[in-house]
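In: Sequence first, predicted coordinates after that:
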Amino acid sequence: MSALVVTELAEHIAVIRINRPESSNAINSEVMDRLSHALDQAAVNADVRAVILTGTGDRSFAAGGDLKEFHQSLRTPDDVYKKWSDMRDILYRIATFPKPVIAGVNGAARGGGGELAVACHFRVASSAATIGFVQVKLGISPGWGGAALLARTIGYQPALRLILTGKVITAEEAKQIGLVDEVAQPDRFWEAVWKFARELADNSPAAVQSILHIMRQSRNLRLEEAMDLESRLCASLWNSDEHQTAIGKFLIGKH
């Protein structure tokens, strides 16, 4: 049996791939466990500077939760809450990950798949991909934290409309509302994802981590506090090897 989550590492980039193409990369309990483990490994591996999260094949990024499994195993609201809390914790870890996480939206992202994509810091999509928060069509609401993440990403009103209508939108439509950062033709999709990740991985890991922290915390701080945090984090990097090397090259270039 093939691994349900596959991780590959090259050029300081970890590619974490949900590997259930026969089930549209639907997320079941084992995928949750494997995905959690893969994130643990990427977080502590100093060689990893950026992460790409994607699905196997070109048809589906992730179809959301495996409804067949969950409707057999989750009998009560308490069962659902406990299981959804596990996945919510994974999405929170992605949203607060200390390294950039790019969703490579290779195909359809539906329901929880949309929630997983919006948890990532960036999204690069194939022009053939579609995204839909379709839970309302099934008589439920998003349950993994995706509604809160979507509102923080594209704004309250556009998020409300997408979630309440369950509308499935194209990659280009998603880009227009700020849900997707880049769109590429299917035959250039992986090249575009890799280029995006490389631009992030080429920078100082410590500086990138500080910037991610600043941007995340600034949402919850008063302006004065957020600006002070910026100053403190920048100061903490002043004597780092990366800064000293970069500033040395800059000064030499001035002569």
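Out: Ah, there it is. Residues are numbered from 1 along each chain as shown.
In: only C-alpha atoms for contact and neighbour calcs from this point on.
Out: OK.
In: Can you list the residue ranges for helices in the stretch 101-250 of the chain?
Out: In the stretch 101-250 of the chain, the segments counted as helices under DSSP state H, counting those that start in this stretch are 112-119, 146-154, 156-165, 171-176, 189-201, 205-217, 223-236, 241-253.
In: quick one, which of the ones you listed is nearest to Glu8?
Out: helix 189-201 (12.8 Å; CA to CA).
In: relative to helix 205-217, how tilted is the closest one?
Out: Taking axes from the mean of the first three to the mean of the last three CA atoms, to 10 degrees, helix 189-201 and helix 205-217 form an angle of 100 degrees between their directions.
In: Excluding its own residues, what touches the lengthiest helix in the chain? List them.
Out: In the chain, assigned by DSSP state H, the helix with the most residues is helix 77-95. With CA atoms under 8 Å, 6 or more residues apart in numbering as the contact definition, helix 77-95 has outside contacts at 32, 36, 39, 74, 101, 115-116, 119-121, 143-145.
In: Now do the contacts for the one residue sitting closest to the centre of the chain.
Out: Residue closest to the average C-alpha location in the chain (CA atoms, centre = their mean): Cys120, at 1.6 Å. Residues counted as contacts of Cys120 (CA under 8 Å, 6+ apart) are Ile94, Ala95, Pro100, Val101, Ile102, Ala103.
In: how about the helices of the stretch 101-250 of the chain, which one is nearest Arg20?
Out: helix 112-119 (13.0 Å).
In: measure the residue nearest to the centre of the chain to Pro205 for me?
Out: Cys120 sits 18 Å away from Pro205, going by CA to CA, to the nearest Å.
In: swap in Ile18?
Out: Taking CA to CA as the measure, Ile18 falls 26 Å from Pro205.
In: Comparison target below:
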Amino acid sequence: MAYTIEKKDKGYLLFTITRSEKRNAINYDVMDGLAQAISEAVRPDIKALVITGAGEQAFCSGGDLSIFHSLHTKEEALPMLLKMGNILYSLLTLPKPTIALINGTAIGGGCELAAACDFRLAKKGIKAGFVQGKQAITTGWGGGSILAEKLPAAIAMKLLIDAELNTAEYLYEAGFIHYLYDGDSVEACEFYLEKMLAKEQAVLEAYKKIWIEKWQESKLHERMMQEINRCAVLWESEAHHQYVKTFMEKKVHKD
């Protein structure tokens, strides 16, 4: 199993990507698990959804190129990109608080997953970045459009265009990370969530709907789909294929 879904005693759902040997990269199984967790989080006994990665090295290293490297053309890549984009929109518009518990490195699509959550908590010393630009593509799951909703334009644009790994401390100052912690991830998360989980669920849902309605009004889903289509065009470019080839060759030598 590529993931676990656990209901915690304090009333939230914990989704963990359990592919630490792959730096918690997202494959189709993880996508299906996320969709399942989002649908389970709607239950009346769940007050929040927390997403994290197994181990201490990585939160999520984005899409698993060892799986997706076989997607060469726009037509081949688009279904995968759309599938995850729609999952992220479902996560974004879940009528409960959502938390990315960034316990290790977050790269590329891992940052898109984190961006789709309402709150981002990061372990001190980790690094994260929207590195897709270095892969000759853009954010492929709608994460750029999501980031544009959540950060000032110049800050969001610089994070995307620079395509660098940044420290959690830098991202905290930029407003992408909301809380830095040391020690046990789940304990830190429960400390951060304590006041939220003490509220009536109807209150949590009513507040979340303020933002859901805003995103619906601004046609965020439509904008995410347009972003994904633009990424699919870049996906079939020679520059991206060359990046993937180099990545796979390095991986073979490492293994």
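Out: Sure, I can see it. Because the structure is predicted, anything quoted here is derived from the model rather than measured.
In: tell me the two of the contacts of Cys120 of structure 1 that are most distant?
Out: Ala95 and Ala103 (11.4 Å).
In: what about these two, which has more around it?
Out: Ala103 (26 against 20; other CA atoms under 10 Å).
In: and that one, what pairs with it in structure 2?
Out: Under the alignment (TM-score structural alignment), Ala103 of structure 1 pairs with Ala100 in structure 2.
In: and its match, how far is that from Trp141 of structure 2?
Out: 16 Å.
In: quick one: buried residues of stretch 56-76 of structure 2?
Out: 57-65, 68, 71-72, 74 (16 or more other CA atoms under 10 Å).
In: er, stretch 32-39 of structure 1 actually
Out: Met32, Arg34, Leu35, Ser36, Ala38, Leu39.
In: Repeat that for stretch 209-216 of structure 2.
Out: Ile212, Trp215.
In: before we move on, what about stretch 112-132 of structure 2?
Out: Going by 16+ other CA under 10 Å, stretch 112-132 of structure 2 has these buried residues: 112-124, 126-132.
In: now stretch 144-154 of structure 1
Out: Residues of stretch 144-154 of structure 1 classed as buried: Trp144, Gly145, Gly146, Ala147, Ala148, Leu149, Leu150, Ala151, Thr153, Ile154 (neighbour count, 16+ other CA under 10 Å).
In: Next: stretch 175-195 of structure 2.
Out: Gly175, Phe176, Ile177, His178, Tyr179, Leu180, Tyr181, Ser185, Ala188, Cys189, Tyr192, Leu193.
In: Map the third one onto structure 1.
Out: Which is Ile177 of structure 2. By TM-score structural alignment, Ile177 of structure 2 lines up with Val180.
In: Phe122 is in contact with that match, correct?
Out: Yes - with contact defined as CA atoms under 8 Å, Val180 of structure 1 and Phe122 form a contacting pair (7.2 Å).
In: Mind telling me what Ala50 of structure 1 corresponds to in structure 2?
Out: So Ala50 of structure 1 corresponds to Ala48, using TM-score structural alignment.
In: Repeat that for Arg232 of structure 1.
Out: In structure 2, Arg232 of structure 1 lands on no residue (TM-score structural alignment).
In: Nearest residue to Thr56 of structure 2 in space, please, no chain neighbours.
Out: Actually, residue 56 of structure 2 is Glu. It isn't Thr. Sequence neighbours aside, Gly104 is the residue nearest to Glu56 of structure 2 in space, at 5.7 Å (criterion: CA to CA, 6 or more residues apart in numbering).
In: Burial check on the one you found, number of neighbours?
Out: 26.
In: got it, and the one 5 residues further on?
Out: Around Gly109 of structure 2 sit 26 other residues, with neighbours defined as other CA under 10 Å.
In: I'd say the match of Ala50 of structure 1 and Leu13 touch.
Out: Yes - between Ala48 of structure 2 and Leu13 there is a contact under CA under 8 Å: 6.3 Å.
In: Quick check: neighbours shared by these two?
Out: Ala41.
In: The match of Ala103 of structure 1 touches Glu112, doesn't it?
Out: No - using CA under 8 Å, Ala100 of structure 2 is not in contact with Glu112; the gap is 10.5 Å.
In: Just tell me what Phe119 of structure 2 corresponds to in structure 1.
Out: With TM-score structural alignment as the criterion, Phe119 of structure 2 matches Phe122.
In: right, I mislabeled it, should have said Ala163 of structure 2
Out: Aligned partner of Ala163 of structure 2 by TM-score structural alignment: Gly166.
In: how close does the helix or strand encompassing Ala37 of structure 2 sit to structure 1?
Out: Ala37 of structure 2 is part of helix 28-40, with elements assigned from DSSP states H and E. Following superposition, helix 28-40 of structure 2 is found to deviate from structure 1 by 1.2 Å on average (mean CA distance after the TM-score superposition for structure 1).
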